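Student: got a sequence here, can you build the structure:
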Amino acid sequence: MSNASIDDGPILLDHRGALRLITLNRPHLRNAIDVPLRTALAEAIEAAMDDDIVRALVITGSGGAFCSGGDISTMDPLTPDQVRTRAQAAQRVVRAIWKGAKPVVAAVEGPAFGAGAALALACDRVVAARDSSFGTTFTAVGLAGDMGIFASLPARIGVAAAKQLLMLPRRIGGEEASRLGLVDSLVDSGTALDSALADADRLVQGPPLALAAIKSQLGTPERNRFDVLDDEVENQVTLWQSDDFAEGVAAFRGKRTAHFRGR
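Tutor: A predicted model of the protein is given here:
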């Protein structure tokens, strides 16, 4: 195994032969996603998909957390064009996962909230610890969601249940996440990465062309996933300009309850 990671970078890369391990590396913020992390993650996934040696990917987080969501501390007022660029950087990550022919496994320990939940659900397989937790918490800051959540969540649990989790978000423990279908494999605390790597090793041994065909054939629900990504970008652009979004961010920073007014 060779390690090509940079300790203070937004991601860590482990080259394990035919397996590529990508680790979100902002443990001090529970791996909250900012623009540099989005860019680095997209580039890492694209590079792995283009690498003939790689046959499976694993995505995880450092410091006992998968990803706490978007980094609210970086959510300052932006112009519509700036928001569109920011949102498209997030969608680039999901496009890389969905367009790539190689299977991607998420290894979830700790929280997977907001964009973190969306990132996990965008993967082909989700392995999670029993004490992990999920939450589609976008509305807490007046946003609706992105990173493919409007395709991946209903594909896993149905439209009606997805609507409830997005409109009335709550913390969902690993056991319930497994029952709902958010998680494919539930494992003991501290073993999610090892279990995901074992699954990825099995995928590495599988027939690449057949796995790519399965991923392609089952990757398109009734509505094209990439149309969903485009719509999510436009929603982000509109909502980012709203007073509700400004109030949501201010409330988060002030550690108080947000008061949304629908404008």
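Student: please count neighbours and contacts with C-alpha atoms only from this point.
Tutor: Will do.
Student: neighbours of V237, how many?
Tutor: 22 (other C-alpha atoms under 10 Å).
Student: look up how far P111 lies from it.
Tutor: From V237 across to P111, the span is 26 Å (C-alpha to C-alpha, to the nearest Å).
Student: assumed A250 was part of a helix.
Tutor: Yes. Under DSSP: H, G, I helix; E, B strand; the rest coil, A250 sits within a helix.
Student: give me the distance between it and G142.
Tutor: 11 Å.
Student: neighbour count for these two, which is higher?
Tutor: More crowded of A250 and G142, by other C-alpha under 10 Å: G142, with 23 against 19.
Student: my read is that that one contacts T238, right?
Tutor: No. G142 lies out of contact with T238 (C-alpha atoms under 8 Å); the separation is 10.9 Å.
Student: for the chain, just list every one of the helices.
Tutor: 35-50, 80-99, 115-122, 149-157, 159-167, 174-180, 192-205, 208-217, 225-240, 243-254 (DSSP state H).
Student: in terms of secondary structure, what does the shortest one contact?
Tutor: Under the contact criterion of 3 or more C-alpha pairs under 8 Å, 6 or more residues apart in numbering; DSSP states H and E, helix 174-180 touches strand 133-135, strand 185-187.
Student: and those strands as CSV, adding distance to D51?
Tutor: Shown next, in CSV, are those (distance: least, C-alpha to C-alpha, whole Å):
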stretch, distance to D51
strand 133-135, 32
strand 185-187, 27
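Student: distance to D14 and mean neighbour count added to these, as JSON lines?
Tutor: Formatted as JSON lines, these follow (distance: least, C-alpha to C-alpha, whole Å; neighbours: other C-alpha atoms under 10 Å):
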{"stretch": "strand 133-135", "distance to D14": "25", "mean neighbour count": "25"}
{"stretch": "strand 185-187", "distance to D14": "22", "mean neighbour count": "21"}
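Student: K163: which of the ones you listed is closest?
Tutor: Taking C-alpha to C-alpha, strand 133-135 is the member of the helices and strands packed on helix 174-180 nearest to K163, at 12.9 Å.
Student: got a list of contacts for stretch 31-49?
Tutor: 10-11, 13, 20, 22, 24-26, 54, 57, 61-62, 65-71, 74, 86, 89-90, 92-94, 96-97, 100-102, 115-116 (C-alpha atoms under 8 Å, 6 or more residues apart in numbering).
Student: quick one more, to check against the first:
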Amino acid sequence: MSEKPANPGNASASIEVSREGAVAIVTLNNPGRRNAMGRQMRQSLRDTMHRLLSADPESRAIVLTGASEHFCAGADISEMTQRTILQSREILAESCVVVHDMMAGAKPVVAAVEGVAFGAGLSLAVAADYVVAASNARFCAAFLRVGLIPDTGILWTLPEKIGMAHAREMLSLAVEIDGVEAAEIGLANELVEPGAALGAAIDVARGLAELPPLGVALLKAALTDGASTMNAALRTEIDYQPVLRQSRDHQAACRAVFDRSKPVFTGQ
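Tutor: Just a heads-up that it's a prediction; the model follows:
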């Protein structure tokens, strides 16, 4: 399935959606520009991710990848000089929706990174729950190279993921690191050979899709919005755990322990 923006500035750019069982694969499809995103492509990504995360019962996990050899080169620079301040604010607000949906949405998101993940492309990768990176993938917060501060949520997500010291270096110096270093500092969860990221990401997503959906959803919500301090985390536990203890999935898991069987989770 292909979702192209209405009246696109780049007619070849689109968001492609395919499926592997309960795994939805979302592909940033603008290979001629290393999958750089113009505004309307971002809007398509926002709408696609929102639908998959909140209104698609067939998918239990999502893989985000890029077409051809690259993940995403970030924003389409050719559009940047054409925007007013108001338009820029609107675009950033749209990008914020994508990141928040990825992080707090009900389903796990796995990023499969080959080639470049620059600028907003890096921001998308960091917002995923799990990152599979090819050893020769290249990561760079390239915002300052074009006179901008980092955006698309990365001011918060990158320090949370790799720590403030590494994040300051990447954000302030716009240094480029490869997949090997990304794995060493915790930016990538899994390192694979070039060309193997998508297959490995689908394997991870299949495993995540077998987990209890309600538990996954509440865990993601808790980690994103409910655990900023110790007291907040404890309050979140008190709010969420009793609900999960009453779920059919929890009861099925308890029965499976005694039966020595594998539970089937339904999200109830």
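Student: show the buried residues in the contacts of stretch 31-49 of the first structure.
Tutor: Taking 16 or more other C-alpha atoms under 10 Å as the criterion, what is buried in the contacts of stretch 31-49 of the first structure is 10-11, 13, 20, 22, 24-26, 54, 57, 61-62, 65-71, 86, 89-90, 92-94, 96-97, 100-102, 115-116.
Student: can you tell me how far the residue most central in space within the second structure is from R138 of the second structure?
Tutor: Computing the C-alpha centroid of the second structure and ranking residues by C-alpha atoms, centre = their mean puts A128 first, at 2.8 Å. The spacing between A128 of the second structure and R138 of the second structure, counted by C-alpha to C-alpha, is 17 Å.
Student: what do you get for E184 of the second structure?
Tutor: Counting by C-alpha to C-alpha, the separation of E184 of the second structure from R138 of the second structure is 14 Å.
Student: again, but for L144 of the second structure
Tutor: Counting by C-alpha to C-alpha - L144 of the second structure and R138 of the second structure are separated by 17 Å.
Student: just F258 of the second structure next, same as before
Tutor: Distance of F258 of the second structure to R138 of the second structure, computed by C-alpha to C-alpha: 47 Å.
Student: got it, and L214 of the second structure?
Tutor: Taking C-alpha to C-alpha, one finds L214 of the second structure at 35 Å from R138 of the second structure.
Student: equivalent analysis for A201 of the second structure, please.
Tutor: As judged by C-alpha to C-alpha, A201 of the second structure and R138 of the second structure stand 17 Å apart.
Student: quick one on the thing from earlier: tell me the most buried of the helices of the first structure?
Tutor: A comparison of the helices of the first structure by mean neighbour count, using mean count of other C-alpha atoms under 10 Å, puts helix 115-122 on top with a mean of 26.
Student: now the aligned residue in the first structure for L208 of the second structure, nearest residue through space, not along the chain?
Tutor: Counting by TM-score structural alignment, L208 of the second structure lines up with L203 in the first structure. In this structure, L203 of the first structure finds its nearest non-sequential neighbour in A56, 6.5 Å apart by C-alpha to C-alpha, 6 or more residues apart in numbering.
Student: same deal with S95 of the second structure?
Tutor: In this structure, S95 of the second structure finds its nearest non-sequential neighbour in T152, 5.6 Å apart by C-alpha to C-alpha, 6+ apart.
Student: the aligned residue in the first structure for that neighbour: neighbour count?
Tutor: Matched by TM-score structural alignment, T152 of the second structure corresponds to M147 in the first structure. By other C-alpha under 10 Å, 29 other residues sit near M147 of the first structure.
Student: these two touch, right, M147 of the first structure and G114?
Tutor: No. The criterion here is C-alpha under 8 Å, and M147 of the first structure misses it with G114 at 9.3 Å.
Student: thinking again about what came up before, separation between the residue nearest to L203 of the first structure and V187 of the first structure?
Tutor: Counting by C-alpha to C-alpha - A56 of the first structure and V187 of the first structure are separated by 20 Å.
Student: got it, and R125 of the first structure?
Tutor: 13 Å.
Student: ditto for R84 of the first structure
Tutor: From R84 of the first structure over to V187 of the first structure the distance is 38 Å, taken as C-alpha to C-alpha.
Student: just F66 of the first structure next, same as before
Tutor: For F66 of the first structure, the distance to V187 of the first structure (C-alpha to C-alpha) stands at 15 Å.
Student: ditto for A89 of the first structure
Tutor: Noted for A89 of the first structure: a distance of 32 Å to V187 of the first structure, by C-alpha to C-alpha.
Student: in the host helix or strand of V243 of the second structure, what's buried?
Tutor: Element membership for V243 of the second structure, per DSSP states H and E: helix 230-245. Residues of helix 230-245 of the second structure classed as buried by neighbour count (16+ other C-alpha under 10 Å): 233, 236-237, 244.
Student: the second structure: which residue goes with N31 of the first structure?
Tutor: By TM-score structural alignment, N31 of the first structure lines up with N35.
Student: what's the closest non-adjacent residue to that match?
Tutor: Ranked by C-alpha to C-alpha, 6+ apart and with sequence neighbours excluded, the top spatial neighbour of N35 of the second structure is C72, at 4.8 Å.
Student: over to V233 of the first structure?
Tutor: A87 (5.5 Å).
Student: counterpart of the one you found over in the second structure?
Tutor: In the second structure, A87 of the first structure lands on L92 (TM-score structural alignment).
Student: isn't that match right up against T152?
Tutor: Yes. Counting by C-alpha under 8 Å, L92 of the second structure touches T152, with 6.9 Å between them.
Student: what lines up with A213 of the first structure in the second structure?
Tutor: Match for A213 of the first structure (TM-score structural alignment): L218.
Student: next one: D14 of the first structure
Tutor: Under the alignment defined by TM-score structural alignment, D14 of the first structure corresponds to S18 in the second structure.
Student: just give me the neighbour total for that match.
Tutor: 13.
Student: without its sequence neighbours, what residue ends up closest to it?
Tutor: I25 is the one closest to S18 of the second structure (C-alpha to C-alpha, 6+ apart), at 5.1 Å.
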